[in-house]
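[1] Mind looking at a prediction? Sequence and model below.
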Amino acid sequence: MPGEALAAVGLDPRAVGGGGVRRVTLPDGRAAVVKRDPSVPAEAAGLRWLAVPGGPPVPEVYAADAEWLVTQEVPAGSASAVAAEEFGRRLAALHDAGAPDFGAPPPGGPADAWIGATGMRNEPGDSWPEWYAEHRILAYVRRADLPDTAVFDEVCARLPELAGPPEPPARLHGDLWSGNVLWSVEGAWLIDPAAHGGHRETDLAMLALFGLPHLERVLAGYDETAPLAEGWRSRVPLHQLFPLLVHTVLFGGGYASRASAAAHAALRAV
């Protein structure tokens, strides 16, 4: 029932207010974050799925229902090179926890999930090139305002040769831009996932989009723990197509040209 998550932690809906995200103190003294949004059932399932031994810390889900999510507040801190390397090692452990299929949702999570403020379909598939083409490129090309879609069609047609060596489905955060990495006294935490089974290089490519601090140290820690396949750097534009197309759907503007440039770069990489 709506509001049952608030009742479970002793919060009065009238005191919390309407939608959005806000920090609160629970009656038992715990610092928490309260969020009201249609995406919270998927987010709650994703946070629980990402909480793996040896992985990056994620906020504990205190309570969740169909519209409200109450989670642990992440203690504030700052980025450091040492913390970045540890984050890379922990991210490798998270990916290694795996998923049943590419596109598999977290247990209990909806197939029709969210990435940011737009929909994301978690439709399982056993071939990453085919799945990525249909559900992470073309699904957003169809919805985006793009001057020319031919380059995206070519990328999808050539994905089997562009994809690199086959890899098993990894357990992805799914929206791993720098704003969803919170640096605390305990290292890097992950928030706001769009979790699903996917290719581990997609999470790493997202980290590079908007300037994560100490990114090279993160990648060094990751590669030390779970060596990346040869040529992975050349595939970064291919994996960035997904978030760039999502941003094109949401915001338009220059993201359309950035997505087109990434598609051309992906084709030049082989």
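    Yep, that arrived. Numbers count the residues shown, from 1 in each chain.
[2] Every contact and neighbour count from this point should use C-alpha atoms.
    Noted.
[3] okay, now the residue lying closest to Leu209 once chain neighbours are set aside: neighbour count?
    Distances taken as CA to CA, 6 or more residues apart in numbering put Trp177 closest to Leu209, at 6.7 Å, once the chain neighbours are dropped. Trp177 sits with 19 neighbouring residues when counted by other CA atoms under 10 Å.
[4] ok, second structure coming up, stack it against the first:
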Amino acid sequence: MSPLDDARRAVAGITGREVADLRPLGGGDTSAAVRAVLDDGAVVFAKAAPADMPGAAEAEAASLSWLAEPGAVAVPEVRGQDGRWLVTEHVGSGSPSVAAAERLGRGLAELHAAGAEAFGAPPPGGPVDAWIGLAPMRNRTAADWPTFYAEHRIEPYLRRAVDTGALPARDARPIERVRDELPALAGPAEPPARLHGDLWTGNVLWADDAAWLIDPAAHGGHRETDLAMLQLFGCPHLERVLAAYQEVRPLAPGWRDRVGLHQLFPLLVHTVLFGGGYPAQAVAAARSAL
């Protein structure tokens, strides 16, 4: 069976509709992807997780549904998944606007306020062992955010980076200090927020004068983490996004000083996956947090 025939079979099986047209798309790092037109005229997006990423389709489907639940942000509707293929509403492409950026900021504030069962809690129906990009990500709960972040967002990737040689042991010391001193660095305690979890600019699609959130790694966490990720690789109209967020749910004093602390997690993930300049960026983020 050809890859497109496999995609056609999966989309038809998941949606219960015949596929009238099917076109391959660029699927990013993690998947094969297609745009499909169904026999009722609906346009859907489908992607297949690699065989070595068990549970990825299940985790993403649960994440998208959980993020859509409050109605705060634009998220593609989940049509279904079969353990390998995930089918969602198709989102077109457009240009970012100030109005859409401000709606994104307000929507993120409302999404975060919808909360989570606990720090580290996966979405309802989502697996504990999930993924962030190509890296495994474990959603284990903890009583407070510093404990969760130290044990399940810093330590696993720090250890892997050192063990594989991506990060020299001597350079790990500032990151180890952050891990150990998190209770003093975390700022005021907050309740667990409902996070997208991988909110870099590539996971924001601008279409229909809205900002759509895709490819989440959702879990209960600290709301500053989503906003710090959004700042890591740039985002159109970023200051308008942040200002609109602040209007709805102001951040705790000192939040700008904690951006590096919250960026440490994605930078360690990138260190493990890609190496390059990311180890130095992770160390710099750690030093900025101390």
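    Yep, that arrived. Because the structure is predicted, anything quoted here is derived from the model rather than measured.
[5] follow-up on the earlier one: residues contacting the residue nearest to Leu209 of the first structure?
    Contact analysis of Trp177 of the first structure by CA atoms under 8 Å, 6 or more residues apart in numbering lists 206-210, 212.
[6] The first structure: which residue goes with Ala46 of the second structure?
    Aligning on TM-score structural alignment places Ala46 of the second structure opposite Val34 in the first structure.
[7] from what I can see its match touches Thr25, true?
    No. Applying CA atoms under 8 Å as the test, Val34 of the first structure and Thr25 come out as separate, 9.8 Å apart.
[8] between those two, which one's more packed in?
    Val34 (24 against 13).
[9] Look up how far Ala44 of the first structure lies from the more buried one.
    12 Å (CA to CA, to the nearest Å).
[10] who touches both of those two?
    Both Val34 of the first structure and Ala44 are contacted by Leu69, under the criterion CA under 8 Å, 6+ apart.
[11] Within the helices and strands, which one has Ala220 of the first structure?
    Using DSSP states H and E, Ala220 of the first structure sits within helix 215-225.
[12] all strands for the stretch 101-250 of the first structure, in order.
    Taking DSSP state E, counting those that start in this stretch as the test, the strands found in the stretch 101-250 of the first structure are 112-115, 118-121, 170-172, 181-184, 187-190, 196-198.
[13] and the third one, which stretch of the second structure?
    The one in question is strand 170-172 of the first structure. Under TM-score structural alignment, the match for strand 170-172 of the first structure is residues 193-195.
[14] can you pull the buried residues of the matching stretch?
    Buried residues in stretch 193-195 of the second structure, counted by 16 or more other CA atoms under 10 Å: 193-195.
[15] hmm, back to that, tell me which of the contacts of Trp177 of the first structure is nearest to Gly88 of the first structure?
    Leu207 (11.0 Å; CA to CA).
[16] how about the closest one, what's its match in the second structure?
    Using TM-score structural alignment, Leu207 of the first structure pairs with Leu230 in the second structure.
[17] which residues does that match contact?
    Applying CA under 8 Å, 6+ apart, the residues contacting Leu230 of the second structure are 199-201, 238.
[18] and what of Val73 of the second structure?
    Here Val73 of the second structure is in contact with 67, 104, 107-108, 111, 211-213 (CA under 8 Å, 6+ apart).
[19] Tell me which residue of the first structure lines up with it.
    Val73 of the second structure maps onto Pro56 in the first structure, by TM-score structural alignment.
[20] Next, count neighbours for the residue mapped onto Glu181 of the second structure from the first structure.
    Residue pairing (TM-score structural alignment): Glu181 of the second structure is matched to Arg158 of the first structure. Using other CA under 10 Å, Arg158 of the first structure is surrounded by 15 other residues.
[21] do the one 3 residues further on as well
    Summarising burial for Glu161 of the first structure: neighbours were counted as other CA under 10 Å, giving 12.
[22] Check the spacing between Arg249 of the second structure and Pro192 of the second structure real quick.
    Distance from Arg249 of the second structure to Pro192 of the second structure, by CA to CA: 14 Å.
[23] ok, back up a step: gap between the match of Ala46 of the second structure and His196 of the first structure?
    Distance from Val34 of the first structure to His196 of the first structure, by CA to CA: 23 Å.
[24] contacts for stretch 153-170 of the first structure?
    Under CA under 8 Å, 6+ apart, the answer for stretch 153-170 of the first structure is 95-102, 129-130, 133, 137-138, 197-200, 229, 231-232, 235, 238, 263, 266-267, 269-270.
[25] my read is Arg287 of the second structure is in a helix, agree?
    Yes. With DSSP: H, G, I helix; E, B strand; the rest coil as the criterion, Arg287 of the second structure is part of a helix.
[26] what's the burial count for the counterpart of Tyr255 of the first structure in the second structure?
    Alignment note: Tyr255 of the first structure maps to Tyr278 in the second structure; criterion TM-score structural alignment. Tyr278 of the second structure is flanked by 20 other residues according to other CA under 10 Å.
[27] In contact with Tyr278 of the second structure, which residues?
    267-268, 270-271.
[28] out of the residues you listed, who's nearest Leu134 of the second structure?
    His270 (9.7 Å).
[29] how much space between the spatially closest residue to that closest one that is not a sequence neighbour and Val272 of the second structure?
    Nearest residue to His270 of the second structure in three dimensions, chain neighbours excluded: Tyr278, at 6.2 Å (CA to CA, 6+ apart). As judged by CA to CA, Tyr278 of the second structure and Val272 of the second structure stand 9 Å apart.
[30] go on, Asp171 of the second structure?
    14 Å.
[31] swap in Gly83 of the second structure?
    26 Å.
[32] how about Val218 of the first structure, what's its match in the second structure?
    By TM-score structural alignment, Val218 of the first structure lines up with Val241.
[33] out of everything not next to it in sequence, what's closest to its match?
    Val241 of the second structure's closest residue in space is Gly105 (CA to CA, 6+ apart), at 4.3 Å.
[34] for the aligned partner of that neighbour in the first structure, what are its contacts?
    With TM-score structural alignment defining the correspondence, Gly105 of the second structure maps onto Gly88 in the first structure. Applying CA under 8 Å, 6+ apart, one finds that Gly88 of the first structure lies in contact with 217-223.
[35] Provide the secondary structure category for the match of Ala46 of the second structure.
    strand.
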